[in-house]
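S.K.: Prediction below, plus the sequence it came from.
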Amino acid sequence: MGAGKSTIGKILSELTSLPLIDSDTEIEKRTGADISWVFDVEGEEGFRKREEVVIDELTQKKGIILATGGGAVKNSNNRKALSSRGVVVYLKTSVDKQYQRTCRDTRRPLLNNSDPLGTLTRLMAEREPLYMEVADIVVETDQYSAKQIALQIVDKFDELKDM
């Protein structure tokens, strides 16, 4: 959360002329409701089941940029689909920067509690090893603009293709 997936994804889409698909947006289209509502009605478990189906379908498409929610890596089937069907980019950001970027956003169900900073810290501890497990490219996001990060990703992707 707050790493810049949506913003950087849009810039990457412009730079590469590849369409950007956001798995959360796709879930919202299919349910006719926003992610917060899905969490409220179905809980995180229900949301994660929907997410798994969407990621399985989307990772079978070629020539797209796929942005997933930060918790997608918790599911082993998602990790397998992502890592075996595409190039995975981990936008690495600090918990402090995540908090700065998300503290006023009320549309993040996992942060709607009395200790969002503690939640972000816990989520990072759980998820970072999984991000590192699947990442082909790791880009630090705290010190750079979205455009600089997107350009780094394009360069690193080109390096991978040349290997």
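M.R.: Alright, I've got the coordinates. Residues are numbered from 1 along each chain as shown.
S.K.: drop to CA atoms for contacts and neighbour counts, all remaining ones
M.R.: OK.
S.K.: hey, where'd the strands end up in the protein?
M.R.: For the chain, strands defined by DSSP state E occupy the ranges 20-22, 65-67, 89-92, 137-140.
S.K.: Could I get the buried residue list for stretch 68-86?
M.R.: Buried residues in stretch 68-86, defined by neighbour count with 16 or more other CA atoms under 10 Å: 68, 70, 71, 72, 73, 78, 79, 81, 82, 83, 86.
S.K.: I'd assumed residue 127 was in contact with the third one.
M.R.: Yes. Checked against CA atoms under 8 Å, the pair residue 71 and residue 127 is within contact range at 7.3 Å.
S.K.: on that earlier part again, which pair of the buried residues of stretch 68-86 spans the longest distance?
M.R.: Using CA to CA, the buried residues of stretch 68-86 reach their maximum pairwise distance at 71 and 86, which is 18.0 Å.
S.K.: Could you check how far residue 125 is from residue 153?
M.R.: For residue 125, the distance to residue 153 (CA to CA, to the nearest Å) stands at 24 Å.
S.K.: Compare the two (neighbour count), which wins?
M.R.: Set residue 125 next to residue 153 and count neighbours by other CA atoms under 10 Å: residue 153 wins out with 20 against 12.
S.K.: so what's the more buried one up against?
M.R.: Contact analysis of residue 153 by CA atoms under 8 Å, 6 or more residues apart in numbering lists 89, 137, 139.
S.K.: hold the first one in mind and look at this next one:
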Amino acid sequence: MTVVLVGMPGCGKSTAGRQLARHLGWRFVDSDTEIEHEIGGSIRAYFDEHGEESFREIEQRVIDRLTKPERLVLATGGGAVLRQPNREAMAQAGNQVVYLRATPEDLARRLRYDTQRPLLQGGDPLRKLRDLFRQRDPLYREVSSFVIDTGRTSVPTLVNLLSMQLEMAGLSRKA
């Protein structure tokens, strides 16, 4: 089984995913980190030079490779759900997809000093987050087995909620 974490930028996928993997005794992978290894640089620089469409092509290859069922916790990029093949790969049999949901206001507070997320640079970040949320929330819900609100939840509490939800779904630490 692969546990796939989806959600908006800044919702806690990487932070909680790392802790959840440690709790389960599984491997953790961040798809954005894998993409940066593949392109040999930062996503932001790649985005600036090659554009979003080219980035999404690489992301799709990486998601396809990483969603093969194994004992893995996978944190995906916020826009990974935009492509149907990614949603299908995430939701394939043997995977549990968890939507870590946070409001645009909570995300804006968390990301106010972040300069690495290409889609949030310049202009009004809160407005951009609201627009992205409107577009992506239905896709996160479509692909997810369950939703956990991360608003102002601490990381240990979030990991406990994830663990309990996965246990109720039939996953034990020994699975």
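M.R.: That came through fine. Values in this document were obtained by computation on a predicted structure and should not be read as measured data.
S.K.: returning to that earlier point: and which of the buried residues of stretch 68-86 of the first structure is nearest to residue 11 of the first structure?
M.R.: The nearest one, if we look at the buried residues of stretch 68-86 of the first structure relative to residue 11 of the first structure and count by CA to CA, is residue 68, at 15.7 Å.
S.K.: Which residue of the second structure is paired with that closest one in the alignment?
M.R.: Superposed on the second structure with TM-score structural alignment, residue 68 of the first structure falls opposite residue 76.
S.K.: quick one: that match and residue 18 of the second structure, what's the gap?
M.R.: In terms of CA to CA, residue 76 of the second structure sits 12 Å off from residue 18 of the second structure.
S.K.: Go through the strands of the first structure and pick out the most buried.
M.R.: Using mean count of other CA atoms under 10 Å, the stretch among the strands of the first structure with the largest mean neighbour count is strand 65-67, at a mean of 23.
S.K.: on average, how far is that strand from the matching bit in the second structure?
M.R.: Here the mean offset of strand 65-67 of the first structure against the second structure after fitting is 0.5 Å, by mean CA distance after the TM-score superposition for the first structure.
S.K.: residues in contact with that strand?
M.R.: Contacts with strand 65-67 of the first structure, where a contact means CA under 8 Å, 6+ apart, come from 5-6, 9, 12-13, 18-23, 58-59.
S.K.: Can you tell me which of those residues end up in helices?
M.R.: 5, 6, 9, 12, 13, 23, 58 (DSSP state H).
S.K.: Tell me the counterpart of the last one in the second structure.
M.R.: By that I understand residue 58 of the first structure. Per TM-score structural alignment, residue 58 of the first structure is aligned with residue 66.
S.K.: and its match, what does it touch?
M.R.: Per CA under 8 Å, 6+ apart, neighbours of residue 66 of the second structure: 31, 74.
S.K.: What residue in the first structure is paired with residue 98 of the second structure?
M.R.: In the first structure, residue 98 of the second structure lands on residue 89 (TM-score structural alignment).
S.K.: how near is the residue lying closest to its match once chain neighbours are set aside to residue 53 of the first structure?
M.R.: Leaving aside its chain neighbours, residue 89 of the first structure sits nearest to residue 137 (4.7 Å; criterion: CA to CA, 6 or more residues apart in numbering). For residue 137 of the first structure, the distance to residue 53 of the first structure (CA to CA) stands at 24 Å.
S.K.: got it, and residue 34 of the first structure?
M.R.: On the measure of CA to CA, residue 34 of the first structure and residue 53 of the first structure end up 17 Å apart.
S.K.: Leaving out chain neighbours, which residue sits closest to whatever residue of the second structure lines up with residue 11 of the first structure?
M.R.: Matched across to the second structure, residue 11 of the first structure falls on residue 19, judged by TM-score structural alignment. Excluding its sequence neighbours, the residue lying closest to residue 19 of the second structure (CA to CA, 6+ apart) is residue 159, at 6.7 Å.
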